[in-house]
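**Student:** 3D model of this:
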Amino acid sequence: MSTPRTLAVVSAGLSNPSSTRLLADRLTGATARELETLGHDVTVETIELRDHAHAVMDAMLTGFPTGDLATAIEHLVAADGVIAVTPLFTTTYSGLFKSFVDILDKDALGGMPVLLGATGGTARHSLAVDYSMRPLFTYLHADVLSTAVFAATDDWAGAGDQVNPLPRRIERAGKELAERVHVRQNVGPADPFASTPSFLDMLGGA
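**Tutor:** Presented below is the predicted three-dimensional model:
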């Protein structure tokens, strides 16, 4: 009997179409195929940050995400696993990507399996995944996968899978995330009021 699993995919590409979204889709496909092999029905919730850019800025100013952005965050924190992909600018994640992470509750991704991906012009930027993205999600107590995927411009023009390592790395990362999601029991986001006594409890001794 198949069991449902949900993937939340955060894509911070600024253009349309974008190589960032292309990488996100490839990672999602690899993960979904492996989850189906493991006996799961897979639902994918894609969060295209470009579509929420103004709402993200409003949330930073007000402290409260609203509308479609609030719905997207609900899908994110309720997912069984997350794929997060950003373009790299000046050797780090984009401002839009960081702003989105900044409006999340600090406990929203606690224990969440997260696969990191990034795109950039040249392979010189690939280390940014480990020295900027990974610490960011580690700070949020996410379960960050050891395998991350960086795609430079030249990777999309490679001479086939036998020469270009990108497809093999995508498959490896997708399998790793699927295995982590497969064994995870998603309990959903923590209730911030769970430990608050009820009015009747407070009157119990009266």
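**Student:** hey, let's count contacts and neighbours off CA atoms from now on
**Tutor:** Fine.
**Student:** could you show me where the strands are in this structure, in order?
**Tutor:** Along the chain, counting by DSSP state E, strands occupy 3-11, 40-48, 81-89, 92-93, 113-120, 143-144, 149-152.
**Student:** okay, these in JSON lines with mean neighbour count and distance to residue 101 next?
**Tutor:** Listed next are these as JSON lines, based on neighbours: other C-alpha atoms under 10 Å; distance: least, C-alpha to C-alpha, whole Å:
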{"stretch": "strand 3-11", "mean neighbour count": "22", "distance to residue 101": "10"}
{"stretch": "strand 40-48", "mean neighbour count": "17", "distance to residue 101": "12"}
{"stretch": "strand 81-89", "mean neighbour count": "25", "distance to residue 101": "10"}
{"stretch": "strand 92-93", "mean neighbour count": "21", "distance to residue 101": "11"}
{"stretch": "strand 113-120", "mean neighbour count": "27", "distance to residue 101": "13"}
{"stretch": "strand 143-144", "mean neighbour count": "20", "distance to residue 101": "15"}
{"stretch": "strand 149-152", "mean neighbour count": "23", "distance to residue 101": "19"}
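**Student:** Can you convert those into TSV and add a column each for distance to residue 34?
**Tutor:** Converted to TSV, the strands of the chain look like this (distance: least, C-alpha to C-alpha, whole Å):
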stretch	distance to residue 34
strand 3-11	12
strand 40-48	9
strand 81-89	13
strand 92-93	28
strand 113-120	14
strand 143-144	18
strand 149-152	17
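**Student:** before we go on, could you also do this sequence so I can check it against the first one:
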Amino acid sequence: MKLVVVSAGLSSPSSTRLLADRLTAATLDHLDHLDHLDADPEVIEVRELATQIAQHLVTGFPPAPLAAALDAVAAADGLIAVTPVFAASYSGLFKSFFDLIDKDALTGTPVLLGATGGTARHSLVTEHALRPLFTHLRALVVPTAVYAASQDWGEQGLARRITRAGTELARSMRPTAPDTAPDTAFDTDTAAAIAPRSLTGAITSADPAHGFKVVPFEQRLAALRAE
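**Tutor:** All right, here's what the predicted structure looks like:
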């Protein structure tokens, strides 16, 4: 199982990478608790690919490191995407990276969203900017997105949101149980319930051994009146 983490922080160290690391740890912790599942995390620092992203946007040909990063995102069983906030939205570098993702690459992929900023006033950026972007890419975005303002670090509220978000992503990444074979038991009540009705008749018998007997509606109505 592969967990890919995309961090678009512009400095090293950065609060964006710190949030990405904490979300990753929470997800891995809950994956371990769920049937002892293991995930192989891969972190992509978008700032290290900035020049290659610009080249790809202009030439249409990704250099090898960028191509490997795009392939990793496309092959992920779960994705964590974290961006700093600029002008009340995701960063241009973050958007440029995901502009290069094939439009079908994230279809059905569970995604956990995170963002960092200097003020709590931008806390809805995950809902009005990030969530629509990944919905457009047909990803399965988990309900809890995590925004961390400068004053949030060290607060229990942020820790609880990180734990909840990591749990949601871990559950979304769980392999689905194989489809069970349908029950082949057949009884007359079930047969009568699922048998096709005639617009001009009514079912009066549902014997699997002899098939269904359809009586014309007028004949059935006359029999009922006679009773």
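**Student:** so which of the strands of structure 1 comes closest to residue 180 of structure 1?
**Tutor:** strand 113-120 (6.6 Å; C-alpha to C-alpha).
**Student:** Alignment lookup: residue 183 of structure 1 to structure 2.
**Tutor:** Structural correspondence for residue 183 of structure 1 with respect to structure 2 (TM-score structural alignment): residue 175.
**Student:** Spit out the contact partners of its match.
**Tutor:** Under the criterion of C-alpha atoms under 8 Å, 6 or more residues apart in numbering, residue 175 of structure 2 has no neighbours.
**Student:** Distance-wise, check it relative to residue 42 of structure 2.
**Tutor:** From residue 175 of structure 2 across to residue 42 of structure 2, the span is 19 Å (C-alpha to C-alpha, to the nearest Å).
**Student:** Kindly report the same for residue 56 of structure 2.
**Tutor:** In terms of C-alpha to C-alpha, residue 56 of structure 2 sits 22 Å off from residue 42 of structure 2.
**Student:** what does residue 154 of structure 2 give?
**Tutor:** 26 Å.
**Student:** repeat for residue 218 of structure 2
**Tutor:** 72 Å.
**Student:** list the contacts for the residue nearest to residue 58 of structure 1 when sequence neighbours are not counted?
**Tutor:** The shortest distance from residue 58 of structure 1 to any non-neighbouring residue, by C-alpha to C-alpha, 6 or more residues apart in numbering, is to residue 65 (7.5 Å). Neighbouring residues of residue 65 of structure 1 by C-alpha under 8 Å, 6+ apart: 55, 56, 58, 59, 103.
**Student:** In structure 2, what sits opposite the last one in the alignment?
**Tutor:** In this case it means residue 103 of structure 1. Per TM-score structural alignment, residue 103 of structure 1 is aligned with residue 100.
**Student:** Report how many residues lie close to its match.
**Tutor:** When neighbours are counted by other C-alpha atoms under 10 Å, residue 100 of structure 2 registers 16.
**Student:** What sits closest to residue 37 of structure 2 if chain neighbours are left out?
**Tutor:** Nearest to residue 37 of structure 2 is residue 31, by C-alpha to C-alpha, 6+ apart, at 5.3 Å.
**Student:** Trace that neighbour over to structure 1, please.
**Tutor:** By TM-score structural alignment, residue 31 of structure 2 lines up with residue 35.
**Student:** And for its match, the neighbour number?
**Tutor:** As a measure of burial, residue 35 of structure 1 has 24 neighbours, counting by other C-alpha under 10 Å.
**Student:** List the contacts of it.
**Tutor:** Residue 35 of structure 1 is in contact with 41, 42, 178, 179, 182, counting by C-alpha under 8 Å, 6+ apart.
**Student:** show me what contacts the first one?
**Tutor:** Right, the one you point to is residue 41 of structure 1. Contacts of residue 41 of structure 1 (C-alpha under 8 Å, 6+ apart): 2, 3, 4, 5, 35.
**Student:** Run a quick check on the third one versus residue 42, I expect a contact.
**Tutor:** It stands for residue 4 of structure 1. Yes - Residue 4 of structure 1 lies in contact with residue 42 (C-alpha atoms under 8 Å); the separation is 5.9 Å.
**Student:** Please name the residues that touch the spatially most central residue of structure 2.
**Tutor:** Nearest to the mean C-alpha position of structure 2, by C-alpha atoms, centre = their mean, lies residue 140 at 2.0 Å. Listed by C-alpha under 8 Å, 6+ apart, the contact partners of residue 140 of structure 2 are 107, 108, 109, 110, 111, 134.
**Student:** The last one -> structure 1?
**Tutor:** Mapped onto structure 1 by TM-score structural alignment, residue 134 of structure 2 lines up with residue 137.
**Student:** Fine by me, we can end here.
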